[in-house]
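# Predicted model follows, preceded by the sequence.
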Amino acid sequence: MAQTLDIQVIEQLRDVPDLTPVTREYYEDWNIRVFNREQFACKNYLSPNRRDFYKILFITKGIGIFTVGANTYYIEEPTILFIHPNEIISWKNLSDHSGGYYCLFKKRYIEQFPSLKSIIERYPLFNNAAKSVVRLDKDTTQVIDELFAKMHQEAINGGDYYEDSLQAYIQLIVVETMKAANFPKPDAINEEMRHIYHFFQLLEEEAANINYSQPLRIKTVKEFASELAVHPNHLNALLKKYTGQNVSTHIRSRILDESKTLLVQTDWSLQEIGFAIGFADQPNFSQFFKKNTGVTPNEFRKEYKIKS
């Protein structure tokens, strides 16, 4: 059910459907997932939003460029990456073959297992972007590959206690990675990618601070370009080049995601939600929402409550 927030503060964006090529997980009720990269390869993607899940990406085959925050890494040998929910990340695939696994698990999943939470907090893998990428030697790669294979099979088999088993495997993977502790230095990031990163960082900061008493502060291409000290046309060209979409599309998609979050996680009126995300009146907000989703805000909210 939607939650009532007495203090007008927005919760973490959670499970809102993806409307753009940038990656956001679909709305589903899950705690942990494990994927084989040979079956579900990592395609090019950009994830500029807050997420409600952690990710471990284990690469045994394939070549790509991984960016976390302002750090870029060229990946061409066995590597494991630990991605915190708050990090802005991107992956550019440079090869046709992939090997390894990746695992996604929710924040609420961690809270269920104190020992897992302790491990994650104790070691820097998820909490220090400079130590989130680890190059692996042959022996460590084999050990982690075997752990992931068992983890993947456990997830497929399911059962009453499979989530308990999976969290134990995550702990073992973290410990084995710390034994390797080979943290490569990031490669130099070009100026264009730096602008891209700063745009999404600013967009996320603006969206994260939205509430009824503090509505969206900036929401146009010109305003974002001014904050970033670049020309609007140049910013548009960079976003189009690297993401296939212009600045306005990214802003609109982010505002839409936040409005969905407000609809399902608060009991605010449509007038309050519209005002918070930058609309002067409720009819304009409703028109914007229906144009981009095909349903009215009230219909979206009711559908969510039915599913809940």
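Yep, it's here.
# drop to CA atoms for contacts and neighbour counts, all remaining ones
Noted.
# and the strand or helix carrying Asp164, what other elements does it pack with?
Asp164 belongs to helix 162-180 when assigned by DSSP states H and E. Judged by 3 or more C-alpha pairs under 8 Å, 6 or more residues apart in numbering; DSSP states H and E, the packing partners of helix 162-180 are helix 114-122, strand 133-135, helix 138-157.
# Next secondary structure after that helix?
helix 191-208.
# among the helices and strands packed on helix 162-180, which is the most enclosed?
Highest mean neighbour count of the helices and strands packed on helix 162-180: strand 133-135, a mean of 23 (counted as mean count of other C-alpha atoms under 10 Å).
# any idea how far it is from the chain center?
Centroid separation for strand 133-135 versus its chain: 20 Å, with C-alpha atoms, centre = their mean, to the nearest Å.
# same for it, what does it pack against?
Here strand 133-135 touches strand 79-83, helix 162-180, going by 3+ C-alpha pairs under 8 Å, 6+ apart.
# make it 7 Å
Contacts defined by 3 or more C-alpha pairs under 7 Å, 6 or more residues apart in numbering; DSSP states H and E place strand 133-135 against strand 79-83.
# Below is an additional structure, to be compared with the one above:
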Amino acid sequence: MNDDKCKLTSFNRRDFYKISLITKGCSTLLYANRDIEISKPALVFTNPLIPYSWDVAAEDTVYDGYFCVFSDDFLHKGARMESLQESTLFKADGNPVYLLEDHQLEYLKGIFIRMQTEMDGDYIYKYDLIRNYVNVLIHEAVKMQPAVAYFNPPNAASRITNLFLTLLEKQFPVDSPQHPLKLKKASDYAEKLAVHVNHLNAAVQGVTGKSTTTIINEAIVAETKSLLIHTDWSVAEIAFSLGFEYASYFNNFFKKHTGFTPMKIRTGISTV
């Protein structure tokens, strides 16, 4: 959807939210543990911390529309107090899709066109103006009543497990000590997927044969080894980036799961 107009020189996928305006084409949004059919123009809100993908209606279907990406901090600079992670528009159990009537489509399309025009211009306060336009999109959605068709897919345990694994994968690689791991426990993932933690644990155990916590810990250990070998971050920085408040807790965790201290891995005393 107008991808050729999106120019991002740096993109941390865990930081950016997306608002899409679909003007043409039928599809299904696979969002958290729900499938949402989109059969007419729609305004769609997606959160990078929540796994989602699109199923097209047919290979020859024509699609068109607009989108914008932005960070939570971008709106906070405009004195917006509520975090987007708490907004119902972006939560796993909220309503991310708003089907539009013709007059709503034309109005929202105009907002996206204005944002593009401002981005291409040299007005000194253009980002303040674009921030206001993004807020208008959010408020317009809040005023609407969602008109979506939800249905539960077959084999719910496999779907939930796949969503969990996709969400886990999105947490890595950790690309900066300033962007620490946001989801650290099974309950964190369950909250994002809008399921009870016991339900998530049962599904993951049944499908993979491992507990949710075991899979999370394995991913953290693997990321630790990569960071120790391929970066010059201190052990304390690595610990913080992986969600450990104290380096001592991190050292104990790593030794418990590998038999070695982080420094032994870094200095090459042992190969694991």
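Arrived safely, thanks for sending. Source: prediction; values computed, not measured.
# picking that back up, the helices and strands packed on helix 162-180 of the first structure: which one's closest to Arg194 of the first structure?
For those, the distance to Arg194 of the first structure is smallest for strand 133-135, at 19.2 Å, taking C-alpha to C-alpha.
# Quick check, Pro48 of the second structure in contact with Arg13.
Yes - Pro48 of the second structure is within contact range of Arg13, at 6.3 Å (criterion: C-alpha atoms under 7 Å).
# Compare those two (neighbour count), which wins?
Taking neighbours as other C-alpha atoms under 10 Å, Pro48 of the second structure and Arg13 compare with Pro48 leading, 17 against 13.
# Confirm that the more buried one sits in a helix.
No - judged by DSSP: H, G, I helix; E, B strand; the rest coil, Pro48 of the second structure forms no part of a helix; its state is coil.
# Quick one: residues contacting it.
Residues near Pro48 of the second structure by C-alpha atoms under 7 Å, 6 or more residues apart in numbering: 13-14, 16-17.
# Kindly reformat these as CSV and extend each row with distance to Ser248 of the second structure and secondary structure.
CSV is the format used below for the contacts of Pro48 of the second structure (distance: C-alpha to C-alpha, whole Å; DSSP: H, G, I helix; E, B strand; the rest coil):
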residue, distance to Ser248 of the second structure, secondary structure
Arg13, 30, coil
Arg14, 27, coil
Phe16, 32, strand
Tyr17, 34, strand
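# Quick one, which of those residues are buried?
The neighbour-count test (16 or more other C-alpha atoms under 10 Å) applied to those identifies 14, 16-17 as buried.
# Centre of the chain to the helix holding Asp164 of the first structure, how far?
Relative to the chain's own centre, helix 162-180 of the first structure is displaced by 21 Å; criterion: C-alpha atoms, centre = their mean.
# do stretch 278-297 of the first structure as well
Its chain's C-alpha centre and that of stretch 278-297 of the first structure lie 25 Å apart, by C-alpha atoms, centre = their mean.
# likewise stretch 196-208 of the first structure?
Using C-alpha atoms, centre = their mean, the offset of stretch 196-208 of the first structure from its chain centre is 13 Å.
# related to what we said a few turns ago, how much does the helix holding Asp164 of the first structure stray from the second structure?
With mean C-alpha distance after the TM-score superposition for the first structure, helix 162-180 of the first structure departs from the second structure by a mean of 1.7 Å once superposed.
# Nearest residue to the equivalent of Pro153 of the second structure over in the first structure in space, please, no chain neighbours.
Applying TM-score structural alignment, one finds that Pro153 of the second structure aligns to Ile189 in the first structure. Spatial nearest neighbour of Ile189 of the first structure, chain neighbours left out: Thr72 (6.0 Å); criterion: C-alpha to C-alpha, 6 or more residues apart in numbering.
# Assign that neighbour to helix, strand or coil.
What three-state DSSP gives for Thr72 of the first structure is strand.
# what's in contact with stretch 156-176 of the first structure?
Stretch 156-176 of the first structure has contacts (C-alpha under 7 Å, 6+ apart) with 116, 119, 144, 147, 151, 154-155.
# out of those, who's nearest Ile65 of the first structure?
Nearest member of these to Ile65 of the first structure, counting by C-alpha to C-alpha, is Ile144, at 21.6 Å.
# Can you point out the buried residues in stretch 166-174 of the second structure?
Buried residues in stretch 166-174 of the second structure (16+ other C-alpha under 10 Å): 167-168, 170-171, 174.
# so can I have TSV of these showing distance to Glu237 of the second structure?
TSV is the format used below for those (distance: C-alpha to C-alpha, whole Å):
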residue	distance to Glu237 of the second structure
Leu167	23
Leu168	21
Lys170	20
Gln171	17
Val174	11
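# Which pair in those has the greatest spatial separation?
Using C-alpha to C-alpha, those reach their maximum pairwise distance at Leu167 and Val174, which is 13.7 Å.
# okay but Ser27 of the second structure is in contact with Glu37, surely?
Yes - using C-alpha under 7 Å, Ser27 of the second structure makes contact with Glu37 at a distance of 6.2 Å.
# Quickly note the distance from the most centrally placed residue in the second structure to Lys182 of the second structure.
Note on the second structure: the residue nearest the mean C-alpha position is Pro48, at 1.5 Å, using C-alpha atoms, centre = their mean. Distance, Pro48 of the second structure to Lys182 of the second structure, using C-alpha to C-alpha, to the nearest Å: 12 Å.
# Ok, Leu137 of the second structure next?
For Leu137 of the second structure relative to Lys182 of the second structure (C-alpha to C-alpha), the value is 27 Å.
# and if you look at Ala156 of the second structure?
Taking C-alpha to C-alpha, one finds Ala156 of the second structure at 25 Å from Lys182 of the second structure.
# for Asp15 of the second structure, same thing?
11 Å.
# One more: Ile238 of the second structure?
Using C-alpha to C-alpha, we find Ile238 of the second structure at a distance of 14 Å from Lys182 of the second structure.
# More neighbours: these two, which one.
Each of Ile238 of the second structure and Lys182 has its neighbours counted (other C-alpha under 10 Å); Ile238 has more, 24 against 14.
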